[in-house]
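Student: give the three-dimensional model of this entry:
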Amino acid sequence: MSNSVFIDLLLPFSLALIMFGMGLGLTKQDFSRLWQTPKSVFVGLIGQLLLLPLLALLICILFELPAPLAVGLMILAASPGGTTSNVLSQLANANLALSVTLTSICTLVCVFSTPWIIHFSLQYFVSTGAPEFSLLGTSMGLILITLLPVLVGIWVRQTYSSFAIRYEVYFRRFSLGFMITMILALLIKEREMLVDAFQQVFWACMALSLGSILLGVLIAKVTKMSDKDAVTLGIEVGIQNATMSILIAISFLHEPTYAITASVYGLCMYLAPLPLIFWYKNKLKKGIAVSS
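Tutor: Now for the predicted structure:
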């Protein structure tokens, strides 16, 4: 199979399948919670769509990342959400409804916000030789590959709920397997650059993971939200969509080096939330023990 077929067809189609599977797990009620609990949703969106890219920019500057790695980190910060955060919220016994709602709404908004963040990143970090980039073209591509499949998935969930409930888990497994395969393939293909910059990009990714989790918890506590919602925002703001980042770097920008950051992040993004999850689950157990 030629690289062009993989980049232009297989990779976007695979992400579309993943997003369709995500839509199978969503209902109209996941969007209506915006009006039921507006404070929690708006605080989470501010964290994901505004504060997270600013944090990523600060990390790029402090770590003095080379341009490809810096752009990759910014693309990562511009690709929030995904079903992984929902799974981790469920694992932590956090507010799963809030997590799903934030994932749903962020998926809608990021088709417009992500291209602008990428455009800024290319202008800021790549002085010469920047790849061709179209704001409109990227937005349209994200609408076709992410938004429409999600909407179709939601429609299937509403119309054929038994099918959606039965097969959603298989799409989730495919999502994880596909991400792992992409990460391994990129790490092998770009191994020379990775060897030279692994320590730098690894710690930058860990800083983004830990910093964004802490950011989510802090904005929740500052706005006087419950511990349950604070843990949810920590996970939701702290987990990025590595698969989408890889797609944008390879298929939209045609720069595999920009995907190195997302590949390394994909290896460490499950590590950073563990202390928060263990702390909250331990707190719940102590609360149950005290109440009994």
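Student: going forward, measure contacts between C-alpha atoms and count neighbours the same way
Tutor: Noted.
Student: grab the longest helix from this structure for me.
Tutor: With DSSP state H setting the assignment, residue counts place helix 191-222 as the longest helix in the chain.
Student: mind listing what's buried in that one?
Tutor: Neighbour-count burial for helix 191-222 flags 194, 198, 201-220 (criterion: 16 or more other CA atoms under 10 Å).
Student: before we move on, what about stretch 39-47?
Tutor: Using 16+ other CA under 10 Å as the test for burial, stretch 39-47 gives Ser40, Val41, Val43, Gly44, Leu45, Gly47.
Student: now the other sequence, so there's something to compare against:
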Amino acid sequence: MSPEAIRNLDALNVTMNGGSTLLNIVLAFVMFGVALGIKPATFIDIIKNPKSILTGIACQLVLLPALTLVLIMLFGDWISPMIALGMILVASCPGGNISNFITSLSRGNSELSVSLTAFNTAACIFTTPLNFAFWGKMYLNFAGNRSIGALPELEIPLGDIFQSIFIIMGIPLILGILCGQYLPKVTKFLKKPLQHLSIIVFVAMVIIIFKGNFDVFMKAIKYIFLIVFIHNLLALGIGFTTSTVLKLPYKDRRTITIETGIQNSGLGLILLLNPNIFPEVGAWANNGGMLVITAWWGVWHIISGLTLAFVWRLRGRKEAGEE
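Tutor: Below you'll find the predicted structure:
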């Protein structure tokens, strides 16, 4: 892909025209729905099954963002700074809820999947802004020293990201856990509709991003597809390789592979579409590369996850022979 085409991708402009507040409110409801399925007892598994839980946490919160930076360095001039930062943002997000469904399809350890999703979702209030700020600054220093791409004066908005995540995720998360614990009838009534809402919200965000920019996206589709394919393959490989080296049970290997390869890119899009975090003017205005990478990740990881689950089901290994 030519440097001019990459610049056109970064210049892709998406404005919410006042709709970001509504989007944040909707995400708060989505996160409330996610939290309805999180039981305090779930976290007891960290004590009961520490090796698998800690391996999954390390893969997602440490190894994925760290090796994402290594991959970005290997890409060099082939990607723009905004595309690189989009990859780091995706790697900084917690696991997606669809990972529980895909784990079940692949005959993995569903209890481990739920525990990892619950922990990473609760922890993302801190881990997402900290990881994005830390690895983002590492990349900006690297790119500045190597003079990679047109590097604007960017300041990673750690405080703004933390504040937004706490408001749109932290508070609904706490309320959802309390509701699930003390209001079981209300939880049962709300859980399914809010799960459906999360799918609708993600589809709506993808449409918002590509509406009016479809021609730019289509010219870059092969380029974007390849970057996301390699990045997602790296994530899946981190989960499977690490859990295999540590000789975890085969079901746990499948689960950790899926948990590491499925990211909550919807959260990344919410952050990117929030003008209080990434202003629509100034250095962050041309963040189209971040938007497209994050949006396509949300589509591709579902395809790759379902494909992997299908392959594992076809193999039909008996548990005794797998471990």
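Student: nearest to Pro53 of the first structure, of the buried residues of stretch 39-47 of the first structure?
Tutor: The shortest gap between Pro53 of the first structure and any of these belongs to Gly47, at 9.0 Å (CA to CA).
Student: which stretches in the stretch 201-323 of the second structure count as helices?
Tutor: Under the criterion DSSP state H, counting those that start in this stretch, the stretch 201-323 of the second structure contains helices at 214-245, 250-261, 265-272, 288-315, 319-322.
Student: tabulate those (CSV), appending distance to Met205 of the second structure.
Tutor: Rendered in CSV, the data for the helices of the stretch 201-323 of the second structure read as follows (distance: least, CA to CA, whole Å):
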stretch, distance to Met205 of the second structure
helix 214-245, 14
helix 250-261, 21
helix 265-272, 7
helix 288-315, 8
helix 319-322, 40
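Student: so what's Gly96 of the second structure closest to, chain neighbours aside?
Tutor: Here the nearest residue to Gly96 of the second structure in space, its sequence neighbours aside, is Asn264; by CA to CA, 6 or more residues apart in numbering that works out to 4.1 Å.
Student: same list (the buried residues of stretch 39-47 of the first structure) but as JSON lines, adding distance to Ala249 of the first structure and secondary structure.
Tutor: As requested, these are arranged in JSON lines below (distance: CA to CA, whole Å; DSSP: H, G, I helix; E, B strand; the rest coil):
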{"residue": "Ser40", "distance to Ala249 of the first structure": "32", "secondary structure": "helix"}
{"residue": "Val41", "distance to Ala249 of the first structure": "29", "secondary structure": "helix"}
{"residue": "Val43", "distance to Ala249 of the first structure": "29", "secondary structure": "helix"}
{"residue": "Gly44", "distance to Ala249 of the first structure": "26", "secondary structure": "helix"}
{"residue": "Leu45", "distance to Ala249 of the first structure": "24", "secondary structure": "helix"}
{"residue": "Gly47", "distance to Ala249 of the first structure": "23", "secondary structure": "helix"}
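Student: ok, so of these, who is nearest Ile145 of the first structure?
Tutor: Comparing every one of the buried residues of stretch 39-47 of the first structure with Ile145 of the first structure (CA to CA), the shortest separation belongs to Leu45, at 21.7 Å.
Student: just tell me what that closest one corresponds to in the second structure.
Tutor: Applying TM-score structural alignment, one finds that Leu45 of the first structure aligns to Ile57 in the second structure.
Student: how about Ser79 of the first structure?
Tutor: Checking with TM-score structural alignment, Ser79 of the first structure has Cys93 as its match.
Student: that match: what's it in contact with?
Tutor: By CA atoms under 8 Å, 6 or more residues apart in numbering, the contact list for Cys93 of the second structure reads Cys124, Thr127, Thr128, Gln263, Asn264, Ser265, Leu267, Gly268.
Student: how near is it to Gln263 of the second structure?
Tutor: Distance of Cys93 of the second structure to Gln263 of the second structure, computed by CA to CA, to the nearest Å: 6 Å.
Student: how about Ser110 of the second structure?
Tutor: Counting by CA to CA, the separation of Ser110 of the second structure from Gln263 of the second structure is 17 Å.
Student: so between these two, which is more surrounded?
Tutor: A direct count of neighbours by other CA atoms under 10 Å for Ser110 of the second structure and Gln263 places Gln263 higher, at 28 against 20.
Student: and the nearest residue to that one once chain neighbours are set aside, what does it touch?
Tutor: The spatially closest residue to Gln263 of the second structure, leaving aside those adjacent along the chain, is Gly95, at 4.3 Å (CA to CA, 6+ apart). Taking CA under 8 Å, 6+ apart as the contact definition, Gly95 of the second structure lies against Gln60, Thr117, Asn120, Thr121, Glu259, Thr260, Gly261, Ile262, Gln263, Asn264.
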